[in-house]
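Give me a model of this one.
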Amino acid sequence: MTLPRTFGIAIIGAMLSIALSAVAMAASITVGGKDFTEQFLVAEMTKQLLESKGYTVEKKDNMGTNIVRAALEGGEVDLYWEYTGTSLVTFNKVTEQLSPEQTYARVKELDGAKGLVWLAPSNANNTYALAIRKNNPKTDGMTTLSDLAKAYNDGKEVLMGTTAEFPKREDGLIGLQKAYGFKAGRANVRPMEIGLVYPALANGDIDVATVGATDGRIAAMDLVLLKDDRGFFPNYALAPVVRKETLDAHPDLKETLESLSTKLDDATMQRLNGQVDVEKKSVEEVARNYLKQAGLI
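Coordinates of the predicted model:
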């Protein structure tokens, strides 16, 4: 009786081991991310949050917008956080002006047809903005993007520092010039890495800079954001986007990811971004502290 029983226990143990291994393999998730602070943060928060739920997570961030989107569509990553305006204009070529609610509904529909699921968006709207520093004779008195357009049309040499992507995007400089009726001119545009834009503005190397509205350095540097008085820039609500096949295999991802997305807003992201960019804390530390404070881990 002892031998068969031992043998049976061994068989059951082996079967459980195989089953647990299969579950572990099935619970492996690859999280993508772009190449700037806010994206480093949400990718790291997602990694830590999912790991707390038992997932094995590989993080692939520091990618350009088009690269991470292609990685999502191609199955190299299972999810990443995208901005509604980016999907609307860059990936789906929709240029009509829509409300925030319409923008989300449209990208949810269009990307859904491609096998990508938009989960509940955050209240963080990292829309493009153009910032100027105070006490600069070239930009003093400017309060709107129409003022900036007039300066270019009057032939003034206002140097614009941008990210590498901004001059090439329809929701960036290309569309902005059409909407406001101006040409900055190649000599006045300085594409650079996002980390160099703020020092360049502070040092007077440029006069106006393209920034993200949730960047913590805006308040820290006491910058002035020019009002988008013609409402050109679309809403850029930050939200997790997941491959449908991944969500079908792990339906619990929806509740887990939305527990984070629904807590994020402009003030929160400005604070977290500032902790990294201004206070020089590590992304891992800032992400961990926020998740603990929010009661998510």
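
going forward, measure contacts between C-alpha atoms and count neighbours the same way
OK.

first to last residue in stretch 60-69, what's the distance?
End-to-end distance for stretch 60-69, by CA to CA, to the nearest Å: 12 Å.

Show me the contact partners of it.
Contacts to stretch 60-69, defined as CA atoms under 8 Å, 6 or more residues apart in numbering, come from residues 30-36, 39-40, 43, 77, 80.

Another for comparison:
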Amino acid sequence: MRSVRAGSLALLVVALLAGCGLVSSSGTFHDATLPGGEKPLDGAELVVTSKSFTEGVLLGKITATYLAAAGAKVTDLTGAPGSASSRQAQLNGDADILWEYTGTGWVNYHNETEIIADPQELWQRVHDIELRENSLEWLPPSNFNDTYAFAASGPTAERLGVKSLSDVAALPVGDRTFCVDDEFFSRSDGFLPMLAKYGIPYNEPNGVPAANVTRMDAGVVYPATAKSAPCNFGMVYTTDGRVKNLSLTVLDDDKKFFLPYSGTAVVREPVITEYPVLRTLLGTLSERLTDQLMQDLNGRVDIDGEDPSDVAYDWLKSENLVE
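This is a model prediction of the structure:
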């Protein structure tokens, strides 16, 4: 659930696309074939792009490897610089397939503010807007949701007896300590509105005093939360590999404040019209992707230092999707 920043990033993206063109992070993926040697995409030429963070690159590599195994000639443009450049490439017709997030489509691309808690309803709303306005088909969402959440270390969650954000709201003021990054603190769908949703007034003695909130780089939030210092609760992404690696306990958003950010394969309408088998192939990938799996795959890259191309290929083989 990595959102697009506006302003200077948008200008940078335009410069990148107009100047030197969209480039790949590595442009490489493993050669493979489908079991039985079938080639339902024989003759197809497809361009797969992705956002530049780990999960985006992994999804791009999985897709590129699998579709090439199905017979397509795939150009790998995974790891496009900045979140917006891959999106712009698809809008321009320079890229055909990109994994996106329903919450990103709703909030960042279409500036919607309505909170839609049901993942299927949110997907349908985004699907309809994107098909109508941009000729992009958002395929049915996968089973993973890379949204915002709050987590605590296992011992802290057990000591405080918390399983949900409502449980946090019921704690004594001194135990309501949070670590968040600057973007999340200031987002219209971020920290302060979340506190309001759960009836915890910010910067008030009976709520969350400003001194109880530590703002830091997003990457530092995870170890700080694991150590319960300087905070009991830290903002995390639900599919981040560090959640599992650091044995963090993700708290239930029981009042459904955070939007679903379901991972979704997006294909240009002319391409999927020409190659409708893409719906089946990408659906085969999508139905296997869960929060737990994405934590594992992301962790192999971010924590174990493995190459995304290797991780993608190994997973496809483990699922008997390629040989």
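
returning to that earlier point: would you list the contacts of stretch 60-69 of the first structure in CSV and tack on neighbour count?
Output for those, formatted as CSV (neighbours: other CA atoms under 10 Å):
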residue, neighbour count
30, 18
31, 25
32, 29
33, 27
34, 23
35, 15
36, 16
39, 21
40, 23
43, 26
77, 24
80, 26
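
how about a markdown table for those residues, with distance to residue 253 of the first structure and secondary structure added?
A markdown table is the format used below for the contacts of stretch 60-69 of the first structure (distance: CA to CA, whole Å; DSSP: H, G, I helix; E, B strand; the rest coil):
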| residue | distance to residue 253 of the first structure | secondary structure |
| --- | --- | --- |
| 30 | 13 | strand |
| 31 | 12 | strand |
| 32 | 15 | strand |
| 33 | 17 | strand |
| 34 | 21 | strand |
| 35 | 24 | coil |
| 36 | 24 | coil |
| 39 | 19 | helix |
| 40 | 20 | helix |
| 43 | 14 | helix |
| 77 | 14 | coil |
| 80 | 12 | strand |
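
In the second structure, what residue corresponds to residue 90 of the first structure?
With TM-score structural alignment as the criterion, residue 90 of the first structure lines up with residue 108 in the second structure.

Give me the distance between its match and residue 101 of the second structure.
From residue 108 of the second structure to residue 101 of the second structure the distance is 10 Å (CA to CA).

the more surrounded of the two?
residue 101 (26 against 15; other CA atoms under 10 Å).

Would you state the strands of the stretch 51-200 of the second structure in chain order?
Ranges of strands in the stretch 51-200 of the second structure, per DSSP state E, counting those that start in this stretch, are 73-77, 97-101, 136-138, 148-153, 178-180.

so which of these gets nearest residue 237 of the second structure?
Across the strands of the stretch 51-200 of the second structure, residue 237 of the second structure has its closest neighbour in strand 148-153 (5.0 Å, CA to CA).

which ones are touching residue 179 of the second structure?
Residues near residue 179 of the second structure by CA under 8 Å, 6+ apart: 213-216, 221, 224-225, 230-235.

Inside strands: which ones of these?
Cross-referencing the contacts of residue 179 of the second structure against strands under DSSP state E gives 213-215, 233-235.

could the residues you listed go into a markdown table alongside distance to residue 123 of the second structure and neighbour count?
What follows is these, written out as a markdown table (distance: CA to CA, whole Å; neighbours: other CA atoms under 10 Å):
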| residue | distance to residue 123 of the second structure | neighbour count |
| --- | --- | --- |
| 213 | 33 | 20 |
| 214 | 34 | 18 |
| 215 | 32 | 16 |
| 233 | 29 | 33 |
| 234 | 28 | 30 |
| 235 | 24 | 23 |
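
Quick check: the two most widely separated of the residues you listed?
Spatially, the most separated pair among those is 215 and 233, at 12.1 Å (CA to CA).

sorry, back to before: closest one to residue 307 of the second structure among the strands of the stretch 51-200 of the second structure?
strand 73-77 (15.0 Å).

mean shift of the closest one relative to the first structure?
Aligned to the first structure and superposed, strand 73-77 of the second structure gives a mean residue distance of 2.0 Å (mean CA distance after the TM-score superposition for the first structure).

Tell me the counterpart residues of that strand in the first structure, please.
The aligned range for strand 73-77 of the second structure is 55-59, by TM-score structural alignment.

quick one: the closest residue in space to residue 184 of the second structure that isn't next to it in sequence and residue 196 of the second structure, what's the gap?
Spatial nearest neighbour of residue 184 of the second structure, excluding adjacent residues (CA to CA, 6 or more residues apart in numbering): residue 190 at 5.0 Å. Separation of residue 190 of the second structure from residue 196 of the second structure (CA to CA) stands at 10 Å.
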